[in-house]
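Undergrad: Just need the structure, nothing else, for what follows:
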Amino acid sequence: MFVSTNALIAWEAEFGHGLLVAQTSNGVIAIVAMVVGLVVGAGALLIVNLLRGRELKAKADSILAQAKTTADNLVRTAEVDAKEAALRQKQHLEQEANKLREQVRKKESTLERREESLQQAADDMRKQEKMVEANQRRLSEKIAEATRRSEEVKRLVQDQTQKLLATSGLSREEASERLLKNIEQELEQDIGNRILKHERRVHEICEQKSQEIILTAMQRYASAHTADSTTSTVDIPNDEMKGRIIGREGRNIRAFEKATGVDVIIDDTPGVVIVSGFDPVRREVARQSLDKLIADGRIHPSRIEELVAETEKELEKFIRRKGQEAAEEVNIAGLHERVIYMLGRLHFRTSFSQNVLRHSVEVAFLSGMMAEMIGLNPDTARRAGLLHDIGKAADHELEGGHPKIGADLLKRHGENEIVVHAALGHHDQLTTDFPYTLLVATSDACSASRPGARRESLERYIKRMEELESIARGFEGVEQAFAIQAGRELRVIVSARETDDAKAAKV
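TA: This next block holds a predicted model:
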C-alpha cells in the first residue's frame, strides 16, 4: 500500500506537468477566444455601423431630395409671384400711362381751344385796325373838306364885307356883326341837320352791329331744352304697397314725411304714389328713398331714417359732381367748393320749366362768344354768365331776391368784382357800370327767349314767326315766305314773272 517516494515524485511530477500543460492550454484558448470575440465584436460593430451609415445616408438622401423638391417649389412659387407682381405693376403703369395720356389729351384740347380763341381775337384785332385806318382816312378827307369850306367861307365873308361896305355905307364893325349873324343862322341850321343825320346813322350802325353779334352767338351755340316736371311720382308694384307705406296707424308715412320734409300723397290712382314738396332737392331725396324702400321691402321707421340719410349723402355727392361738370363744360377753374355745390343745386331748380343749371351754362357760352366779338375777355364773361343765377340755389333759405343772394355768396367766396356785379345787376336795366353785366343780361334774355326754353314764350314765339312771314309776303313779287331756325333765317320764294334778278336782290 505504500508507494515509493520516487514513484510518487514521478507521478506528481508527471501529473503536475500535465496540469501545467492543461492550464497553459486553457489560457491560450481564453486569449484566442477573447481575441476572436474582440474581432467578431469589432466586425459586428463595423457591420452595425456600416448598416447604420447606409440608413443615415438613405435618410440624408431622402431629406436632400425633399429639400430640393421644396426648394424647387419655392423657386417656382417665387417665380409665379414675381411674374404676377410684374404683371400687376405693368397693368398699374399702363393705367397711369392711360391717365396721363388722357390728361395730355384734355390739355391739348384746351390749348387748341385757346389757340382758336387767340386766332379769332387776332383776326378781330386786324379787322378793327382796318376799320380804324378807314375811319382815319374818312376823317382826313372830312378835315380837308372842312378846311376847303372854311377857306370858301372866308372868301365869301370877304366878298360880302366888301359889298356891304360899298353899298350900305355901314362901318366895318356893323357890317361884320350883321354878316356874322347871317352866317351863324345858316351854319346853325346846317350843323343841326348834319348832327341829326350822323346820330341816326350811328344809331343804325350800332343797332345793326349789336343784332349781328347777338345772332351770330345764338347761331354758334345751339342748346337742347326739355321742360322739367316739378311733380315727382313713384311707381309701386301693387296697391298693397300703399298700405305698407302708410304703416300701422300711419306711423311709416309720418316717419317718412318727418325725415324728408315733404308730403306723400296716396290717392286712388293705381300703381303711383306722389311726392310733393317746395324744395326740389328734398323732393328728389324723398323720391329716391321711397324707391329704395319699395325695392328693399323693409318699411319701418328706423329703416326709413337709415335710407333717407344714405340717400342724402349720395345726392350731395351727385350735386357736387353736377356742379363740377358744369364748370368743366364751360372751361372755368378755381371755383370755391361751396360755389360748386350751390351750382350743382341748380340742377334741381327750374324757372318757368327751364332747368336753371342748363340755362346758366347756355348764358356762359353766349356771353363768351359775344365777348370775343366785341373785344372783351371771354373767360371772364363765361365765368360771370355761369354764376349769374347762383342765388336761385338758396333763395328760399335767405332773405332777398336771387341777384342779391348770389352776389353776397360770390363775394364771400372770393369772386372778383366783375362776376359779383354781373350776378347783382343782370336784371337791373339802370346798372351800366360794367360791360360784362350788360353782356350777361343780354345772354340771359337770349337764353330765356329761345323757342322751347320756357313754356310761357311758346305762344309769343309762334306769333313772331307768323309776323315775320307776313312781313316778307308784303314785298312786291313775293309769293311765299317761311321762317325757319327759330326766326334766324327767312326763306322767300319770289315770282319769276314779276321779279328780275335786281328786284330779287333788293328783296
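
Undergrad: C-alpha from now on. contacts and neighbour counts both.
TA: Noted.

Undergrad: So Ala71 versus Lys83, what's the distance?
TA: 18 Å (C-alpha to C-alpha, to the nearest Å).

Undergrad: same deal with Glu337?
TA: 44 Å.

Undergrad: And for Leu490?
TA: For Leu490 relative to Lys83 (C-alpha to C-alpha), the value is 70 Å.

Undergrad: swap in Ala381?
TA: Ala381 is 55 Å from Lys83, by C-alpha to C-alpha.

Undergrad: Arg488 now?
TA: 65 Å.

Undergrad: circling back to that earlier point, have a look at Leu490 and Lys83 and say which one is more surrounded.
TA: Leu490 (15 against 12; other C-alpha atoms under 10 Å).

Undergrad: Setting the sequence-adjacent residues aside, check what's closest to that one.
TA: Ala483 (4.6 Å; C-alpha to C-alpha, 6 or more residues apart in numbering).

Undergrad: List the contacts of that neighbour.
TA: Shown in contact with Ala483 (C-alpha atoms under 8 Å, 6 or more residues apart in numbering): 465-466, 468-469, 489-491.

Undergrad: Looking at those, which are in helices?
TA: 465-466, 468-469 (DSSP state H).

Undergrad: just checking, what packs against the lengthiest helix in the chain?
TA: For the chain, the longest helix by residue count, based on DSSP H, is helix 5-167. When contacts are defined as 3 or more C-alpha pairs under 8 Å, 6 or more residues apart in numbering; DSSP states H and E, helix 5-167 packs onto helix 172-220, helix 356-374.

Undergrad: mind checking which of those helices is nearest Val28?
TA: helix 356-374 (126.6 Å; C-alpha to C-alpha).

Undergrad: which other residues reach the closest one?
TA: 117, 120-121, 124, 213-214, 217-218, 221, 223, 326, 329-330, 343-344, 346-350, 377-389, 439-440, 443-444, 447-448.

Undergrad: ok, of those, which come out buried?
TA: Neighbour counting by 16 or more other C-alpha atoms under 10 Å classes 121, 124, 213-214, 217-218, 326, 330, 343-344, 346-350, 377-389, 439-440, 443-444, 447-448 among these as buried.

Undergrad: Another for comparison:
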Amino acid sequence: MTTTVIIVGILALVIGAVLGMVFSRSSLNTKAKFILEDAKKNAENIIETANVKAESVRKDKESQAKVKFLELKSQHDGEIQSREKKMQDAEKRIRDKEQKLNDELSKTGKLEKDLDRQIADYSTKHEILEKKQQDLDAVIAQKVEILEKIANYSAEDAKAELVEAMKAEAKSRAQSHVQSIMEEAQLNAKQEARKIVIQTIQRIGTEQAIENSVSVFNIESDEIKGRIIGREGRNIRALEAATGVEIIVDDTPEAILLSCFDPVRREIARLSLHRLVTDGRIHPARIEEVVEKTKKMIEEEIIEVGKRTIMDLGIHGLHPELVKIVGRMKFRSSYGQNLLQHSREVANIAATMAAELGLNVKMAKRAGLLHDIGKVPEQESELPHALLGMQWAEKYGENAEVVNAIGAHHDEVEMTSLLSPIIQVADAISGARPGARRQVLESYIQRLKDLEAAAMSFDGVSSAYAIQAGRELRVMVESNKVNDDQSSQLSYDISEKIQNELTYPGQVRVTVIRETRSVNIAR
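TA: Below you'll find the predicted structure:
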C-alpha cells in the first residue's frame, strides 16, 4: 500500500511539471501558474498523507505480529509444561512401582526365611514325635501282652466280641428308632391326607345323576306321530336307519321316546326330528338330508365344547384329536354321571390336591380332564378304558406323567409318579359323593336306612336320624324308659351293632339324646 501511494505522488509531480512546461511554453496567464502551484501542494499533501498511513499500517502489522508471537509462545510453553508434567507423573508412577516391588521382594525374602525356619522346626518335632510314638507302641504292646497273660484272652478275640456286642445293641436301637419314626410318619400322613381330602371335597361342587339311555321328544299333538311314522312306516324306518336310534311311538301323549346307548346318536336323532317337525316336510330323502346336516352340526358342537372346556380349565397345547374326544364326553354318561362334568370335577379336585402337596397344578388338571377319554371310543374296543385312554394320550404326545396317571387310575398299570395316586383319589372322590352316581345314590340311601333301623331295634328308642352323610347317628330315647346311665350303655350297644352288622365307609358317631320334660298348665 505504501508503494502505491508513493507512485501516485510521483505521477502527480510529473503531471504538474508537464502542465507547467506546457503553460510556460504557451505563455499562459497567471491563472495557470496558480493551478500549477495548487497541483504541487496537492501532490505534496497526498505524499505526506500516504506516508502517515503507511507508517500507521506498519505499526499495526508490527503490533499484530507481536501479539501472534506472544500467543504462539504461550501455547508452546503450555505444551512444554504439559509434556513435562506427564513425564513427571510417569516417573513418579515408575518410582512407586519400584518401591512396591522392592517392598514385596523384601517381604518375600522374610517369608522364605520364616518358612525355612518352620520347616526345620517341623522336621525336628516330627522326629521327636515318631520316637515318642515308637516308645508308646512298645509300652502298649507290653501292657497288652501282660493283660493277655493275666486274662488268658487275646486282644483280637476281645475286639471281635466287643464289635459284635456293639453291632447288636446298635441294631436294636436302630430298629426301635425306625419303628417309632414309621409310626409317627404314618400318623402324620393319615392326618394330612384326611385334611387335604376334606378340604378338596368342601371346595369343589358336584353334579347330580342324569338319564342314561332314553331321550323324550315332545310334540304339540298326536297327529305329528302319524307323519313321523309315514306311509307303511317308511319315514320312521328311514329315520332309524339314518341315526341308528330306536324310535318308540306309543300311546304316551304328545311324546316320542328315543332309545339308544350312544348319547351322540340320540342327540342327532332328537335334533333331526325337531328340524323335520318344524319344517313340516317329512319323507325319506329329506330325512337323510337333515340327519347329515345335523351330524355335521354336532361334530362342530363337539369341537366347540372341547375348546371351551380346555379354555375354562386353562389347559393349553392339547392335540386337536384330544380336544374332539373331550367334546364327545359331553354326550356320554358313566353310572348316570355325565362324563364331561365328571372329568372337569376330577380336574379341579386333582388341581386342588396338587396345590396342597406342592406339585404341578397344571399337569394335575390336564391328567384329571383326560383320565376317562378311553370311555368315548368311536368304535368298540376290547381294552379297558384306562389302557385305551393311555394309548391315545401317548399317541398324541402327552407328558409321560399324564400318560401314566390315565393308565393307572384303576390300577391297570403300575404308578410311576405322585400324579397318578392324586388322579385315582380325585376320581374316587368325584364318583363316591352321595348323589353323584345312580348306583351310589341308591346304596347311600339304603345305608342311611340301615343305620336308623339298627338304632330303632333297641328298646326305649323313640326316633333315630342319620346325618352328615351317614357319619353321625342321632338317637332320641324316651326319658321314662332310659335313664342317664343307660343312655351311655345304649350308645355303646348301638355302635357295637353297627360295627358288627353293617358296612360303611369311615366311622359313625352315635349320639344318644335323653330329655326330661315337666309340663304343667296354669289356669
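
Undergrad: Minimum distance to Val281 of the first structure: which of the helices and strands packed on helix 5-167 of the first structure has it?
TA: Nearest of these (C-alpha to C-alpha): helix 356-374, 13.5 Å.

Undergrad: residues in the second structure aligned with that closest one?
TA: On the second structure, the counterpart of helix 356-374 of the first structure by TM-score structural alignment is residues 339-357.

Undergrad: What's the average distance for the matching stretch when superposed on the first structure?
TA: Once fitted to the first structure, stretch 339-357 of the second structure is off its aligned match by 0.8 Å on average (mean C-alpha distance after the TM-score superposition for the first structure).

Undergrad: Please state the offset of that stretch from the chain centre?
TA: 16 Å (C-alpha atoms, centre = their mean, to the nearest Å).

Undergrad: Which residue is the nearest non-sequential neighbour of the aligned partner of Asp239 of the first structure in the second structure?
TA: Under the alignment (TM-score structural alignment), Asp239 of the first structure pairs with Asp222 of the second structure. Spatial nearest neighbour of Asp222 of the second structure, chain neighbours left out: Glu254 (5.6 Å); criterion: C-alpha to C-alpha, 6+ apart.

Undergrad: ok, now Ala423 of the first structure?
TA: His388 (4.1 Å).

Undergrad: With Ser487 of the second structure instead?
TA: Closest to Ser487 of the second structure by C-alpha to C-alpha, 6+ apart is Val512, at 6.3 Å.

Undergrad: any idea of the angle whichever strand or helix holds Glu312 of the first structure forms with helix 356-374?
TA: Using DSSP states H and E, Glu312 of the first structure sits within helix 301-329. Inter-element angle recorded for helix 301-329 of the first structure and helix 356-374: 10 degrees (by axes from the mean of the first three to the mean of the last three C-alpha atoms, to 10 degrees).

Undergrad: helices or strands up against helix 301-329 of the first structure?
TA: helix 251-260, helix 280-296, helix 337-345, helix 356-374.

Undergrad: let's see it at 7 Å
TA: helix 251-260, helix 280-296, helix 337-345 (3 or more C-alpha pairs under 7 Å, 6 or more residues apart in numbering; DSSP states H and E).

Undergrad: in it, what's buried?
TA: Here helix 301-329 of the first structure shows 301, 303-305, 307-309, 311-312, 315-316, 319-324, 326-327 as buried, counting by 16+ other C-alpha under 10 Å.

Undergrad: What is the helix or strand harbouring Ser215 of the second structure packed up against?
TA: Using DSSP H and E, Ser215 of the second structure sits in strand 214-218. Where contact means 3+ C-alpha pairs under 7 Å, 6+ apart, strand 214-218 of the second structure is packed against strand 255-259.

Undergrad: okay, and the strand it packs on goes to which residues in the first structure?
TA: With TM-score structural alignment as the criterion, strand 255-259 of the second structure aligns to 272-276.

Undergrad: Can you mark which positions in that stretch are buried?
TA: 272-276.

Undergrad: want to throw those into CSV with distance to Gly250 of the first structure?
TA: Output for these, formatted as CSV (distance: C-alpha to C-alpha, whole Å):
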residue, distance to Gly250 of the first structure
Val272, 18
Val273, 15
Ile274, 16
Val275, 16
Ser276, 18
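
Undergrad: Pick out the most distant pair among the residues you listed.
TA: Val272 and Ser276 (12.9 Å).

Undergrad: what residue is smack in the middle of the first structure?
TA: For the first structure, the residue nearest the mean C-alpha position is Glu325 (2.2 Å; C-alpha atoms, centre = their mean).

Undergrad: Can you find the partner of that residue in the second structure?
TA: Aligned partner of Glu325 of the first structure by TM-score structural alignment: Arg308.

Undergrad: Now Tyr462 of the first structure: which helix or strand?
TA: Quick fix: residue 462 of the first structure is Ile, not Tyr. helix 458-473.

Undergrad: what comes up buried for that helix?
TA: Neighbour-count burial for helix 458-473 of the first structure [16+ other C-alpha under 10 Å]: 461, 465, 469, 472-473.

Undergrad: List the contacts of it.
TA: Applying C-alpha atoms under 7 Å, 6 or more residues apart in numbering, the contact partners of helix 458-473 of the first structure are 451-452, 479-483, 487.

Undergrad: Mind doing that once more with 6 Å?
TA: 481-482 (C-alpha atoms under 6 Å, 6 or more residues apart in numbering).

Undergrad: Likewise for stretch 271-280 of the second structure?
TA: Under C-alpha under 6 Å, 6+ apart, the answer for stretch 271-280 of the second structure is 282, 290-291.

Undergrad: Mind doing that once more with 8 Å?
TA: 224, 282, 287, 290-291, 294.

Undergrad: Would you check the distance separating it from the middle of the chain?
TA: 48 Å.

Undergrad: cool, and stretch 447-456 of the first structure?
TA: Per C-alpha atoms, centre = their mean, the centroid offset for stretch 447-456 of the first structure relative to its chain is 25 Å.

Undergrad: Kindly report the same for stretch 172-187 of the second structure.
TA: With C-alpha atoms, centre = their mean, you get 37 Å for stretch 172-187 of the second structure.

Undergrad: And for stretch 276-294 of the first structure?
TA: With C-alpha atoms, centre = their mean as the basis, the mean position of stretch 276-294 of the first structure lies at 25 Å from the chain mean.

Undergrad: now stretch 465-474 of the second structure
TA: Taking mean C-alpha positions (C-alpha atoms, centre = their mean), stretch 465-474 of the second structure and its chain are 41 Å apart.
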